[in-house]
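Engineer: only the shape, not the letters, is given here:
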């Protein structure tokens, strides 16, 4: 009982204090030790040194190259004026009244093209901020728009999404990444159109009250009065990331000769390599093709690299906390309670998955646990594997976005905003709308059998 209480109490504290602006760099290790102390299972210092730190550093060692390349890429897009040029183009073509939809669409195109969710945050922030500034849309609504494009329909709903999450159920259910296309498209429509409607409504309310973009100090953006790179040159690095990521993912790293090199040394291809290579090559392209727009290049590169540190350490701290929680015997009790729920099968799948994602603050983490512990039971329920695949993923993108979610913390950190300023709208787009889509698609499946 104490173990379950320790999980609930520390989770509530983590969400509350993160929302109040307390850094998770401090919160996560303290609350992880508190959970260990309350449970009485693990000495707190052992939990910190032998569970929290390996989990946190394991995450950092896996994803630091992605964060580093993404941060430098985003910084260069900003200081060269490429982001501003793109913002001007989108504003002129779409009109200022469509600024919010433009950010969601642009973000979605990149993530559906295979660009990492974390990398998209770095790349889209300067573009979105410039676009919002031109349209005089409150900046506090920007994180929700980026999250709407990255953390919702392109992550869990659209069939064929190359995001890692969409590949996870294939091993367990014998499906592929195109599973449940009808259910996925229905869910994507709910999340996309619902998100655009909500943020446009919120922006209209803010403008009616006299609120514009706002004054934001040290937001890491630059106002340009001189020449800007033309829009074709400005879009080129983004297109390169898109194409190179596809090439390395689908072509180069699937070549038998390439795979054999890694197998010969007992290794395998790392899924982050295509993104790192695509970003790195694009960074070199910017440094060469846009060199006349760069001043003090060494400082720009340094600032970009430093900009990667806080987001990845924030997220690593969250992963460390989750590692301690998962090590408690009480976590097995929580999983058992989920299995024992007496509800319709498809809703049991959805509820159990989203609860697990909420506990660990991660859609992929929740899905991994649900698949490992519950996949056999899910399959024995007689549910179409394609429906299982899609609805399970839709559910994983629900409560995963609670305030302690590492992706949300990274997004707010990059946008230089706080939970108090922006989290409410993020929650609507990344929790409320996805959960609505889960209910709708589950009912569609139950009443029609369509997948």
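Structural biologist: Sure thing, it's come through. Being a predicted model, the structure only gives us computed values, none of them experimental.

Engineer: for the rest of this, base every contact and every neighbour count on C-alpha atoms.
Structural biologist: OK.

Engineer: count the residues that sit near the closest residue in space to residue 139 that isn't next to it in sequence.
Structural biologist: If the residues on either side of it in the chain are set aside, residue 139 comes closest to residue 213, at 5.2 Å by CA to CA, 6 or more residues apart in numbering. Neighbour count of residue 213, defined by other CA atoms under 10 Å: 21.

Engineer: let's bring in a second model and compare:
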């Protein structure tokens, strides 16, 4: 009965989340249903397991949600995102339109701009470029997914994405874990994705297909769509409802003022991770008032948080005259972080209850018995949970909350480097999460005014297939050469 309860709880979570029900309500309800079937005390699981795990997730990662959303909103309202994306488009020209859109998305998301902020800025730019070049608009979502939701989310060393931050407290790693493998994975994702988009563009031209009819006002409707909002807030770190709050600058920022804050994120993150924090005396962290922790458990989050804070200051200083309503902009960014953080925390609480049930030992044993070794089983676990929840961050946290210490123990026995496990886990979470119910996919299609029927196949090819190929390559190389 316990295993049946776990399956029913998962089914309820997936079914009603797909229908747009709030995860804040769904996750505790589904967790209690699973506990009920297992004959477990419901109130104890609610307050001592679910709430404790959800609160623990917020305590660790809310600073990244908060600072990331504020930074993204400041970059948007100052016109910096438009300027950075437009700069990339101008440099590459009309003959490389698809590449321009992909790299524009990569530039702003690797620089720390929230995904949904990037969507609302890059989609209009992509529509203009694709229209002028006569490329079918149905390929726009795939180009944007390739640039924003693949290698810059899970593979490129130092990326400030929440997905790249989640394994750090579990494995004691940094945002730059396994940099060589991450770069190889990034090249695979980018190279295969661009090849597919080029192939699709050529086939469309041969068939005489042009840009097509455009749905006007799709972006505005998407920002106000409650169904889109509920799905989106479990997928990434920005609440789309806040995108139109604050006051946008009518003129784009100078290119230097737009790109410098993005560079600040990467540079400060690198300096903090590799130079500053390792040299600090943080023995005080062992004191009970600081949680009795260690630098390894907090260094990664500290690095990303300081990098985003520095970038916020840089954005304000460089674009002061274009931030007409600074308080409103920062309030909107702060508000935009709350619902996504609590939604993912609820998913984490659900996973904690499932992991605490006696029947979960059967699931754990099955995962660990998967042929191919611990790296393969870790990849399968993160893939499955990200697919079920439609959330890379939620699925990854659930997997590591339940199995993280087990994989740390396995690594110590087998000599597998934790940096390698970090990279495998993050890339694994960013593959099958891009299923039709994924909030980012639903939101992007709505903003573009397109349907799954029109664009989803190309999203699968550039989002899922490329990531799976990169994941296989990282596991194969890591198994032979170790982490590098």
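Structural biologist: Yep, it's here. Not measured: the values here are computed from a predicted model.

Engineer: care to give me the TM-score?
Structural biologist: Remark: TM-score between the superposed chains equals 0.75 [TM-score structural alignment, normalised by the length of the first structure]; 434 aligned residues with a CA RMSD of 4.6 Å.

Engineer: that older thread, tell me the secondary structure at the residue nearest to residue 139 of the first structure.
Structural biologist: Judged by DSSP: H, G, I helix; E, B strand; the rest coil, the three-state class of residue 213 of the first structure is coil.

Engineer: looking at the first structure, which residue lies furthest from center?
Structural biologist: Here the first structure reaches farthest from its C-alpha mean at residue 226, the gap being 34.8 Å by CA atoms, centre = their mean.

Engineer: and what about it, helix, strand or coil?
Structural biologist: Secondary structure assignment for residue 226 of the first structure (three-state DSSP): coil.

Engineer: so the residue nearest to residue 139 of the first structure makes contact with residue 142?
Structural biologist: No - with contact defined as CA atoms under 8 Å, residue 213 of the first structure does not count as touching residue 142 (10.0 Å).

Engineer: mutual contacts of these two, please.
Structural biologist: Contact criterion CA atoms under 8 Å, 6 or more residues apart in numbering; residues shared by residue 213 of the first structure and residue 142: residue 132.

Engineer: how about the strands in the stretch 151-300 of the first structure?
Structural biologist: Under the criterion DSSP state E, counting those that start in this stretch, the stretch 151-300 of the first structure contains no strands.

Engineer: same check, this time on the stretch 1-150 of the second structure
Structural biologist: Remark: no strands are assigned in the stretch 1-150 of the second structure by DSSP E, counting those that start in this stretch.

Engineer: and residue 201 of the second structure, how many neighbours?
Structural biologist: Counted with other CA under 10 Å, residues neighbouring residue 201 of the second structure total 19.

Engineer: where's it relative to residue 210 of the second structure, distance?
Structural biologist: 10 Å (CA to CA, to the nearest Å).

Engineer: could you do residue 338 of the second structure as well?
Structural biologist: Noted for residue 338 of the second structure: a distance of 41 Å to residue 210 of the second structure, by CA to CA.

Engineer: residue 98 of the second structure too?
Structural biologist: Look at residue 98 of the second structure and residue 210 of the second structure: by CA to CA, they are 15 Å apart.

Engineer: and residue 185 of the second structure, by the same measure?
Structural biologist: Distance, residue 185 of the second structure to residue 210 of the second structure, using CA to CA: 33 Å.

Engineer: the two - which one has more neighbours?
Structural biologist: Just comparing residue 185 of the second structure and residue 210: by other CA under 10 Å the higher neighbour count belongs to residue 185, 28 against 16.

Engineer: mind listing what the more buried one touches?
Structural biologist: Contacts of residue 185 of the second structure were listed using CA under 8 Å, 6+ apart, and they are 151, 155-156, 467, 470-471, 473-474.

Engineer: pick out the most distant pair among the residues you listed.
Structural biologist: Spatial extent of the contacts of residue 185 of the second structure (CA to CA) is set by the pair 156 and 473 at 14.6 Å.

Engineer: which of the two has more neighbours?
Structural biologist: Ranked by neighbour count (other CA under 10 Å), residue 156 of the second structure and residue 473 place residue 156 first, with 26 against 16.

Engineer: follow-up on the earlier one: columns distance to residue 358 of the second structure on top of the contacts of residue 185 of the second structure, output as a markdown table?
Structural biologist: A markdown table is the format used below for the contacts of residue 185 of the second structure (distance: CA to CA, whole Å):
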| residue | distance to residue 358 of the second structure |
| --- | --- |
| 151 | 37 |
| 155 | 35 |
| 156 | 38 |
| 467 | 34 |
| 470 | 35 |
| 471 | 32 |
| 473 | 35 |
| 474 | 34 |
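
Engineer: ok, these vs residue 90 of the second structure, which is closest?
Structural biologist: Checking these against residue 90 of the second structure with CA to CA, the nearest one is residue 151 at 22.9 Å.

Engineer: surely that closest one touches residue 191?
Structural biologist: No - taking CA under 8 Å as the definition, residue 151 of the second structure is not a contact partner of residue 191, at 10.7 Å.
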